[in-house]
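Q: Predicted model and sequence follow; I will ask about them next.
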Amino acid sequence: MKHRYLPMTEQDRSEMLAEIGIQSVEELFADIPEAVRYKGRLPMSEALDEYALLRHMKQLADKNADFDSHTSFLGAGLYDHHVPVVINHVISRSEFYTAYTPYQPEISQGELQAIFEFQSYICELTGMKVANASMYDGATALSEAAVLASGAAKRKKIVVSSAVHPEARQVVKTTAAGLGLEIAEVGSSDGVTDLALLAQAIDGETAAVLVQYPNFFGCIENLAAIEQLTHDAKALLVVSANPLALGVLETPGKLGADIVVGDAQPLGISASLGGPTCGYFAVAEHLMRRIPGRIVGQTVDRSGKRGFVLTLQAREQHIRREKATSNICSNQALLALCASVYLSVMGKEGLREVGGLNIRKSHYAASRLGAIPGAKVAFSSPFFNEFVLKLPEGSDPGAVNAKLLGKGFLGGYDLGKDYPELSGHMLIAVTEKRSKSEIDEFASVLEGCL
């Protein structure tokens, strides 16, 4: 009998049941009480042929509100940036999308070189000396930075700005709970970390100060002032930075950061319904042997030819197990490749140009939306491509966003979900993809919805 797909025949089923010593599949669920079991048949159609199935799945997919069907002004950590078509062409090559950790360098030179290029780009963007092969995402990178800082400083207190992404702060708190770290949150003023409150929170037990640049509200933190307060207490400064913004902002490394982390999603990685993305992690040279994850190094073979290898592996879990500096033992190589291709295609001037477009378009949008009767831009601090809009008194951002969705727009993030004091405020993101006509139309539609 010819099968189009690999089936599970009745003989296969019988042999597996016999091997584990039961008579039927139902016996596997014997521990689940009858009262909570689903009875009857799930509401599914009969089997469909290939064409009918594809049509059905497309109809389901078309119900999604995505970046193709709607104009997005939603950011809050995941952005609608342009993804050059060359990226998907490169990452679709089987040598890359089937690759795993390259333990055998002699047959993995292409993969290792791609990772090495990513590390080199991250070091140049951040102004740091050493970067790893990537992390799972920006939030886990930040939590790993807190762990590294605690170990390096031999202290247990981590001071975190409340202007750091709420989800990233939650990941940091979850990690801290397991390691017995103390988390102290510092409030903000005019959209940036309150320096007076920060000075009060930092003491002799502080291992690190965690800030975001630009922060969750889109505002640009005064890293020089924060660095002074942090290093006066002999703590480490950890900066979670938007890598695209680093094309136009001063690098955290030049401003005194000890660890710079972030999410590479703005660098040619599609939103993909919320992920996966790719975290990056860079440190000052003296922290090189504490950095989590993989590091690819450049060397020469016995003939003097350039080659690439995994280096400093004694730090890692697969060798040191419980003595490792981190339990991160993998990386997002394919998505790091997206970032590398993006940066190589854009170049320094291109990255600076895209960053400038984000600034100019978001500031134009702020002037248009801030002119809506009853609305205003909430903070006066400088911002990159996101800003907080205070809606007219009594407006519900959730209800407003529902109306916007019906008119073809993905509205801003409702800040009241995470900051009760910002109820009625919306976080608006404007990337290089937004045109003047789209911004003008959004302002007009938003005013109508209000």
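A: Sure, I can see it. The shown structure was predicted, so the numbers you read here are calculated from the model rather than taken from an experiment.
Q: rest of the way, CA atoms for contacts and neighbours
A: OK.
Q: Endpoints of stretch 209-225, how far apart?
A: Its first and final residues considered, stretch 209-225 spans 12 Å by CA to CA, to the nearest Å.
Q: so what does the strand ranked longest in the chain touch, helix or strand wise?
A: For the chain, the longest strand by residue count, based on DSSP state E, is strand 206-213. Packing contacts for strand 206-213, counted by 3 or more CA pairs under 8 Å, 6 or more residues apart in numbering; DSSP states H and E, involve helix 138-153, strand 157-161, strand 236-241.
Q: next up, a second structure to put side by side with the first:
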Amino acid sequence: MPFIPHTEQDIRDMLETIGVSEIEQLFDEIPEDLRGQALTHVPQSMSEQAVSRLMAQRAAQDGQPLCFIGAGAYEHHIPAAVWEITTRGEFYSAYTPYQAEASQGTLQLIYEYQSMMTALMAMDASNASLYDGASGLAEAVLMAVRANRKSGSRRILMPVTVHPAYRQTAHTIVGNQQIELVDLPYDDVGGHTTVESLASYEGEDITALVIAQPNFFGVLEEVDALTDWAHANGALVIAVVNPIAMSLLKPPGQWGDKGADIVVGEGQPLGVPLSSGGPYFGFMCSKQQYVRQMPGRLVGRTVDRDGRVGYTLTLQAREQHIRRSKATSNICTNQGLMVTAATIHMALLGGEGLRRVALESHANTRKLVEKLSSDYFRPRFNRPCFHEAVMSSTLPLKRLLRPLYAHNLQPGYELSDDYPELGESLLICATETKTEQDLDLYRDHLARIIDKQVSAGCPVQPKMA
């Protein structure tokens, strides 16, 4: 049965009504060389049994390595109840809640999600999610340009310690909209953005300052001082945060004297598994005064004329609903299923549960750093970190990492491509899922490999102090 069950007569009647003889005429504006040809590389159809076997084989190719990578995607324990509930038909197949009277369950869940996120971030309002954390940063930049009407420069100060993929995505989306993303350097000793590095922008027209907490290196930033500097210089503050860290650290709404203005980040740590690269979802919160510049939609709670609680879409500044020139977003259904999982995850763990996850993750990373440290492998920065840390090696990293991969270990994220100035440096991460035995296994394998490389006369850079 065709996906669209139109009969041949239906199709002829429609074509005659619009005045064309065949469907191909509707696409005559597309040049011939850009049109898709036959799908020559698509294999022949397979039975359900054959497809199941093929997919199982491909999933097995990923293996189940012991992962210490992090770098924006984190392996946390997800209670079994999260996805048992999320994949119920009421949630799994529900679509955008256009009709409030028929979508009360979905609307209530989104409302609960928004309430939890505003509590976690100490902000006034939250939208109903974005595509991912990277595009969320780009949306925050666009929102800041709209919201900061006193600024005409459209200049955004962007620390290079913000996730490289986030910075690239933001540049791709806003780079052709007369918005300038200005790189801010980091302190070579601490790995953080210093207030002193902002001195050259004192008194200039700056639209917004981006602050990551923790930053890509896992280092904690001086958020109070940076936030107060931005507000004193007429700039808005865009916070890019890890939601798990916010259960333990000072939330963005309390940074400095006035708090951050816009908060974004990646929601994957909240109940979304590492499923071979996705999906993810982004979150966004803001102060009440900027809520009408927020992309996406907001759900509100009210009562009907009989006094019963009800939920409805209270803000949906999308071109589908208002004039295109007034729209701030094309975000619609996006990652609603991931938000469902995140809401259930946060409800099950509660504030104390999230805090325990953060504490255990931080403790494991500190243990891992201590276990791996030697004359040849040492922490790169000296400031406090959360849940991730940069380690520098006096030996070529590739010689150390290749045998670790062979031992079914994912030892971390190499920084040389994104930060060549750091040389042989590795970003490592340990969450609450790692046991003492896991940490010891990593330490023992690495120590043995280092001994072999040194004994074999591998070139060694000067030992670190």
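A: Thanks, I have it. Keep in mind it's a predicted model, so treat the numbers as computed, not measured.
Q: most tightly surrounded among the helices and strands packed on strand 206-213 of structure 1?
A: strand 236-241 (a mean of 26; mean count of other CA atoms under 10 Å).
Q: mean deviation (superposed) between that strand and structure 2, please.
A: Superposing on structure 2 places strand 236-241 of structure 1 at an average distance of 0.6 Å from its equivalents, by mean CA distance after the TM-score superposition for structure 1.
Q: So which bit of structure 2 is that strand matched to?
A: Here strand 236-241 of structure 1 aligns to structure 2 at residues 236-241, judged by TM-score structural alignment.
Q: from the chain's centre, how far out does that stretch sit?
A: Distance of stretch 236-241 of structure 2 from its chain centroid, counting by CA atoms, centre = their mean, to the nearest Å, is 14 Å.
Q: Repeat that for stretch 229-241 of structure 2.
A: Relative to the centre of its chain, stretch 229-241 of structure 2 is centred 20 Å away, using CA atoms, centre = their mean.
Q: what does Tyr364 of structure 1 align to in structure 2?
A: Correspondence of Tyr364 of structure 1 to structure 2, assessed by TM-score structural alignment: Lys367.
Q: residues touching the nearest residue to its match once chain neighbours are set aside, list them.
A: Closest residue to Lys367 of structure 2 in three dimensions, ignoring its sequence neighbours and counting by CA to CA, 6 or more residues apart in numbering: Leu439, at 7.8 Å. By CA atoms under 8 Å, 6 or more residues apart in numbering, the contact list for Leu439 of structure 2 reads 367-368, 371.
Q: Out of those residues, grab the one that's most surrounded.
A: Using other CA atoms under 10 Å as the neighbour test, those are led by Leu368, with 24 neighbours.
Q: Touching, that one and Leu427? I think so.
A: No - counting by CA atoms under 8 Å, Leu368 of structure 2 stays clear of Leu427, with 11.9 Å between them.
Q: In a helix, Leu298 of structure 2, correct?
A: No - judged by DSSP: H, G, I helix; E, B strand; the rest coil, Leu298 of structure 2 forms no part of a helix; its state is strand.
Q: and it, how many residues sit next to it?
A: Burial of Leu298 of structure 2 is recorded as 22 neighbouring residues (other CA under 10 Å).
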